[in-house]
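Colleague: Starting from these lines, generate the structure:
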Amino acid sequence: MKFLDLFAGIGGFHLGMEQAGHQCVGWVEWDKFARQSYQAIHNVKGVWNASDIRTVRASEFPRADCWCFGFPCQDISVAGKQKGFTAGKRSSLFFTVTGLIRDLEEKNRPSYLLIENVKNLLSINRGLDFLKLQIELDEIGYDVEWSVLDSAEVVPQHRERIFIVGHIRGRRTRKVFPIVKGNREVDSRPDSTNTLTTRYGEAQGAGSYIVESKPSQVRQIGNISSSNSFGGNPQVGRVYGTDGIAPTISTMQGGGQEPKVAVREATKIGYDIAKLGDSINFAQPNSNTRRGRVGHGVANTLTTAIEQATLTDDLKIRKLTPLETWRLQGFPDWAFARAREAGLSDSQLYKQAGNSVTVPVIKAIADRMELQ
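Modeller: Got it, this is the predicted structure:
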């Protein structure tokens, strides 16, 4: 199938659809840094594109079988102001897209719509906004199905998102959901890495670039064991402090055991334990209400800022690198290398990963989309 990539970002939809055998015939993205990455990563020379969907006329779009878009979520996300997608300035761009479809003759409308957004879209404004979305799609001729999918099924990142598939009435399209994944490696690729950590200073993947995030040194600040506790072994009770991450994190190491980190959080026990390969969320380090700071073998949901760290095997804590955040979204290393070589800063690379969709999730959906 041919597809349009709207609100394209760095092309998570593009890559996932392409891996499933579909062809991009046009893309729209307004952010200049995201456009810079998109053009570096994807083969889009000569492909129709625009920077602002609000200034595009429907007649300008290339004919496509599917329109892909994850419209802006700042007005819907629990981390935002939650104005709703009808009242919010950014999220109401959904209606800009449906308005363009209204302006097309029915024969020129896409057979599929593939839409992504935050899980909160289901419940914001007591579910009325999601009802309005369904009504709008119904009025322009689409039956819809949807599912909440967690990226942790295919990459080591817990990231729940709602995916909505619109099927134009009167054409033969294939039902997509449910998608059942019993094997987390089912959508892994030989040129991508389903791993949370890389070693400091190690070159990765295509191209030669160095991991920039320096680890924090850990120092012993006390011992919580007595001579009669832990079998009389003082090693087990050693408590370490970390500088440069957060005052709420301390590190403990048991004798002969792997390094562990005690992370304070608002639970009955008051802390959680992080081990090698776990992620540690250090956003709002002095908060008395935060829970779930430790991701056991999986990262918390990526955001547009770098708020997560990991424990190394030499008892150091360091931030995730930009490369690791892109890996957590399922991008192959060569894609990151192209964006890096295009001159993108670390802050932009972190932001772009946090704003993207998870590539293997898109591929899993796109594999099931075909015209019958």
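
Colleague: contacts and neighbour counts: CA atoms only from here.
Modeller: OK.

Colleague: looking at it, G277 is touching L315, isn't it?
Modeller: No - counting by C-alpha atoms under 8 Å, G277 does not reach L315; the two are 11.8 Å apart.

Colleague: one more, for comparison:
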Amino acid sequence: MKIKTFLDLCSGIGGGRLGLEFAGLKSIGYSDTSRLAVRTYRLMHNTEGEPYFYNLKRIKTELLPSYDLLIAGFPCQTFSVIGRKEGFSDDRGQIIFHICRILSETQPKCFLLENVKGLVTHDKGNTLRVILNELRLAGYEVVYKVLTSLDYGVPQMRQRVYFVGVRKDIECDLSEFEWPKPIPIPPLAEYLIDEKLADKERLEILSYYLKNPVNNGKYTVEDIQTFEGKIIDTRMNDLRIYDGRCPTLRAQRDGVLYVKSGEIYQLTGYEALLLQGFPIEYADKVRLEVSDRHLLMQAGNAMTVNVIKLIGESLVRLLE
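Modeller: I've put the predicted structure just below:
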């Protein structure tokens, strides 16, 4: 049994779409409520002739074309350790129930969902149990696993939980599904190529972090300038230094710095796209069309292209 097409829900800027296209599948439509993300999506991807469904809560499934796979990186703020962890009490946390409704009413052969690692332990595991039960009630067998993008071809420490489901009436043993095997980490320097010098405001923020009670006396700005090739991350009251890897990109993270040839640079949205697995030719399409601030936010919300490609390929092999 072959899978050829997919429906892209909570599509963001299309990291999931691109991963599945690289796995040989074709999109039949997409849905996202962010006007800015949809603009970037359309700049990056060829959506000519594809329907755009805006809010998936309002999708009338009887109007959907036939498709084989549903993909969605459903909203994660309500489950994240960074957010307030309100879960299902937050309207964004209800999106998973609408996804289950669409699955139940359209019955594609399979699905691929992504969310933050914190979903697994949210509310002492009750949230995960509810979601798995809803997916099974929709007619699917489900497996899930936490993966880190660092293991799959990009030097970013991004941990996410991935759900793979196959319709129960399909003769397929989901226990035989092969999660992608880790591959070597590429050199971080290959991704830090935009070379935007840290502006005065960023350097002042760095200086502030170096002098706060947690970090006072550890380093000076001059010390930081000697950390060749390293990532410098100012987070909460903490200063973190990474070698050969970048911390998880987030929608609100814009304080990541790095050192190159004795100069301090700030991570750009263009570089963030590369760290999410978007090829240079895709990043080039939006580099001058979307503000750096918005690209940083959108990349932080995206799925890692490499991970989705590898999971998609595994799912295709399983069903074939």
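
Colleague: Identify the residue nearest Y52 of structure 2 in space, chain neighbours excluded?
Modeller: Distance criterion C-alpha to C-alpha, 6 or more residues apart in numbering; nearest residue to Y52 of structure 2, sequence neighbours excluded, is Y30 at 5.3 Å.

Colleague: from what I can see, the one you found looks like it's in a helix, true?
Modeller: No - Y30 of structure 2: not assigned to a helix; according to DSSP: H, G, I helix; E, B strand; the rest coil it is strand.

Colleague: Next, the contact list for it, please.
Modeller: Counting by C-alpha atoms under 8 Å, 6 or more residues apart in numbering, Y30 of structure 2 makes contact with 7-11, 50-54.

Colleague: Would you show me how to pick out the buried ones of these in PyMOL?
Modeller: Typed into PyMOL, the line below selects the buried ones among the contacts of Y30 of structure 2, using 16 or more other C-alpha atoms under 10 Å:
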select buried, resi 7+8+9+10+11+52+53+54
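
Colleague: Tell me the one among the contacts of Y30 of structure 2 nearest to S80 of structure 2.
Modeller: S80 of structure 2 lies nearest to C10 out of the contacts of Y30 of structure 2, by C-alpha to C-alpha, at 16.8 Å.

Colleague: how about that closest one, what's its partner in structure 1?
Modeller: Using TM-score structural alignment, the partner of C10 of structure 2 in structure 1 is F7.

Colleague: Isn't its match up against E29?
Modeller: Yes - contact criterion C-alpha under 8 Å: F7 of structure 1 and E29 qualify, at 5.1 Å.

Colleague: Next, show the common contact partners of the two.
Modeller: With contacts taken as C-alpha under 8 Å, 6+ apart, F7 of structure 1 and E29 have no neighbour in common.

Colleague: What about the aligned residue in structure 2 for V148 of structure 1, how many residues nearby?
Modeller: By TM-score structural alignment, V148 of structure 1 lines up with V146 in structure 2. If you count neighbours by other C-alpha atoms under 10 Å, V146 of structure 2 ends up with 15.

Colleague: what's the answer for I82 of structure 2, then?
Modeller: With other C-alpha under 10 Å as criterion, I82 of structure 2 counts 11.

Colleague: Distance check, it against V116 of structure 2.
Modeller: Taking C-alpha to C-alpha, to the nearest Å as the measure, I82 of structure 2 falls 10 Å from V116 of structure 2.

Colleague: now F74 of structure 2
Modeller: Distance of F74 of structure 2 to V116 of structure 2, given as C-alpha to C-alpha: 10 Å.

Colleague: Could you pull out the helices in the stretch 51-200 of structure 1 for me?
Modeller: Applying DSSP state H, counting those that start in this stretch to the stretch 51-200 of structure 1 gives helices spanning 93-102, 128-139.

Colleague: how about the longest one: buried residues?
Modeller: Buried residues in helix 128-139 of structure 1, counted by 16+ other C-alpha under 10 Å: 129-130, 133-134, 136-138.

Colleague: Alignment lookup: the residue nearest to Y52 of structure 2 to structure 1.
Modeller: Using TM-score structural alignment, the partner of Y30 of structure 2 in structure 1 is W27.

Colleague: again, but for I99 of structure 2
Modeller: Aligning on TM-score structural alignment places I99 of structure 2 opposite V97 in structure 1.

Colleague: between the helices of the stretch 51-200 of structure 1, which gets nearest to F336 of structure 1?
Modeller: Counting by C-alpha to C-alpha, F336 of structure 1 lies closest to helix 93-102 out of the helices of the stretch 51-200 of structure 1; the figure is 28.5 Å.

Colleague: what's stretch 350-363 of structure 1 aligned against in structure 2?
Modeller: Per TM-score structural alignment, the counterpart of stretch 350-363 of structure 1 in structure 2 is residues 296-309.
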